[in-house]
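**Q** Sequence and computational prediction follow.
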Amino acid sequence: MGDFLKTERDGPVLTVTMNRPADRNAITDPDQSAEFVALAEELARDRSVRAMVLTGAGKSFCAGGNVKSMKEKTGLFAGSPFDQRTHYRTTVQTIGKALWELEVPVVAAINGHAIGLGLDIALMCDVRVMAEDALVAESYVRLGIIPGGGGAWLLPRVVGLSNASLLTLTGDTIDAPTALRYGLASEVVPTADVLPRAQEIARAIAANPGHATRMAKRLMREGMDQKLPTHLEMAAAYQALSHHTADHAEAIDAFLGKRPPELRDT
């Protein structure tokens, strides 16, 4: 990995921390995007990881893009319009693609501000636990730009078109109770509890066979854009694969024997 994403393994659960607290974990250079892509590629190969928690160091989850770099036209914001288009496509947009394609279930522990791209990253996660004093915003229009990290595609799917329009077109910041009411947050907890609660949920996910949770996540994500007959064909294929795994047989035996399963990720 690099110096932006810090990882900590606890059995089948991986906790990943965006680790530039001095910059509020803002995304400022291509290496940060590359770390997300590398992480997703590694987890695609490592079937022993059955759940992941994503959080931010310090008081912010992720402050999005670096506004000073925008003003100075440096880093991701340097060059001609064509250069900047290439920068977006090859850096920050790769984060959204990597997290969206990742089959390992991801729980976001939103410990503080999730602004712009930071909110887009949180939206790519499957479950969002939010600190009671955290704030989120799809604030691109406040800077005279548009959502560039995938939020305009996913936010309406998470909170509905009306709420997504309100957030995107005003750029307003909302608090945790409002995020919970919109369905953007899965839970709101005291700030000190946000990471432990996210890890608790991740452990509950990881207690299930990894092949089942990965394929169930894939089914839900593909189902957002599929017709029902196509979805059911995919489900039938995944179900058939599941029935022929050792972990399925072990889960059945454990259920009937009233004991925890001993999973082997096979």
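**A** Yep, that arrived. Residues are numbered from 1 along each chain as shown.
**Q** For the rest of this, base every contact and every neighbour count on C-alpha atoms.
**A** Will do.
**Q** Kindly indicate whether the nearest residue to residue 103 once chain neighbours are set aside is helix, strand or coil.
**A** Among residues not flanking residue 103 along the chain, residue 214 sits closest, at 4.8 Å (C-alpha to C-alpha, 6 or more residues apart in numbering). Following DSSP: H, G, I helix; E, B strand; the rest coil, we place residue 214 in the helix state.
**Q** take the one below as the second:
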Amino acid sequence: MTTVPDYFTKYVNLAFERDDAGVLILRFHTDGGPITFTGQTHEDFTNALEEIALDRDNKAMVLTGTGDTFMDQIDGGSLGEIFKPIVWEKIRVEGAKVLQRLLDLPIPVVGVANGPATVHSEYLLLSDIHIASETATYGDFPHPAFGITAGDGLHVVWEEAAGPARAKRLLWTGETIDAATALRWGVVTEVLPQDRVLARGIELARQLAAKSSIYLTLQKQTLNLELRRRITQDVPFGMALEGLTAAALAYQEQA
């Protein structure tokens, strides 16, 4: 009889289920519907990844959203007074850890964009295999809208996935691309109808989960060497600049 891990019911915006093949599905949600990302989500996802990594019953993971959206809403105020150094330092540490932990998971991750991914699209781009619904769109809504630099990993991950010119265009303008463009750019490997994309993600995860655990963990490390180097090297500086723009905005409001 399989015991349900404590973390399955621990996090308010994360829903979990696992099948007999050891495929863990992690689904972002808010009250059972599409997620509005909050400061609590930022903290919880970081911590949940550590628990997932330590759970040896997990053989592969599918990362997706709820309903027809991966993630396209954010509650900026819930992040707190990010212009204050002590608050931003918490955000900075969590932001760096979540990217590192996604890459350091000892299991492969299949990212399934079940719809718009204009908030924290880097989570999907860090997946080992990334597929999308025909309804998916990609971009960076919050940073251009708030006037804050995209230093939390978007600048690294999009450049690695799409190339410098395309990454700069998206991150400067706040424009979006559709799933067909993402496929043409090499950001995703498959585009499927909305009603088939999750099943395909699970199918791919089960194929990977059938392989030996030592192969999976070493292959994961092998194929992510450059991304891991860039995140370790470039994200701390990027997040420092992001924090400075947040402080500058607060100063302008007070002036």
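**A** Now that the structure is in, tell me what you want to look at. All values derive from a computational prediction rather than experimental measurement.
**Q** So after superposing, what's the score?
**A** TM-score of the superposed chains, computed with TM-score structural alignment, normalised by the length of the second structure, equals 0.77; 218 aligned residues with a C-alpha RMSD of 2.2 Å.
**Q** contacting residues around the residue nearest to residue 103 of the first structure?
**A** By C-alpha atoms under 8 Å, 6 or more residues apart in numbering, the residues touching residue 214 of the first structure are 103, 104, 105.
**Q** any idea how far the second one is from residue 60 of the first structure?
**A** It refers to residue 104 of the first structure. Distance of residue 104 of the first structure to residue 60 of the first structure, given as C-alpha to C-alpha, to the nearest Å: 24 Å.
**Q** out of the two, which sits in the busier spot?
**A** More crowded of residue 104 of the first structure and residue 60, by other C-alpha atoms under 10 Å: residue 104, with 28 against 25.
**Q** name the element the more buried one belongs to?
**A** Here residue 104 of the first structure, judged by DSSP states H and E, is contained in no helix and no strand.
**Q** Tell me the residue in the second structure aligned with it.
**A** Under the alignment by TM-score structural alignment, residue 104 of the first structure pairs with residue 107 in the second structure.
**Q** what does residue 137 of the first structure give?
**A** When the second structure is aligned by TM-score structural alignment, residue 137 of the first structure is paired with residue 139.
**Q** Make sure its match is actually in contact with residue 178.
**A** No. Residue 139 of the second structure lies out of contact with residue 178 (C-alpha atoms under 8 Å); the separation is 9.2 Å.
**Q** Same drill for the two, tell me which one is more crowded.
**A** residue 139 (25 against 17).
**Q** sorry, back to before: what is the aligned counterpart of the residue nearest to residue 103 of the first structure in the second structure?
**A** Residue pairing (TM-score structural alignment): residue 214 of the first structure is matched to residue 217 of the second structure.
**Q** can you tell me how far its match sits from residue 106 of the second structure?
**A** 4 Å.
**Q** Residue 152 of the second structure now?
**A** On the measure of C-alpha to C-alpha, residue 152 of the second structure and residue 106 of the second structure end up 23 Å apart.
**Q** Looking at those two, which one has more neighbours?
**A** residue 152 (28 against 24).
**Q** list the contacts for that one?
**A** 92, 95, 96, 235, 238, 239, 242.
**Q** What remains of the residues you listed once you look at the first structure?
**A** Shared with the first structure under both residues aligned by TM-score structural alignment, their matches' C-alpha atoms under 8 Å, the contacts from the contacts of residue 152 of the second structure are 95, 96.
**Q** Next step: the contacts of residue 152 of the second structure restricted to helices.
**A** The helices, defined by DSSP state H, take in 92, 95, 96, 235, 238, 239, 242 from the contacts of residue 152 of the second structure.
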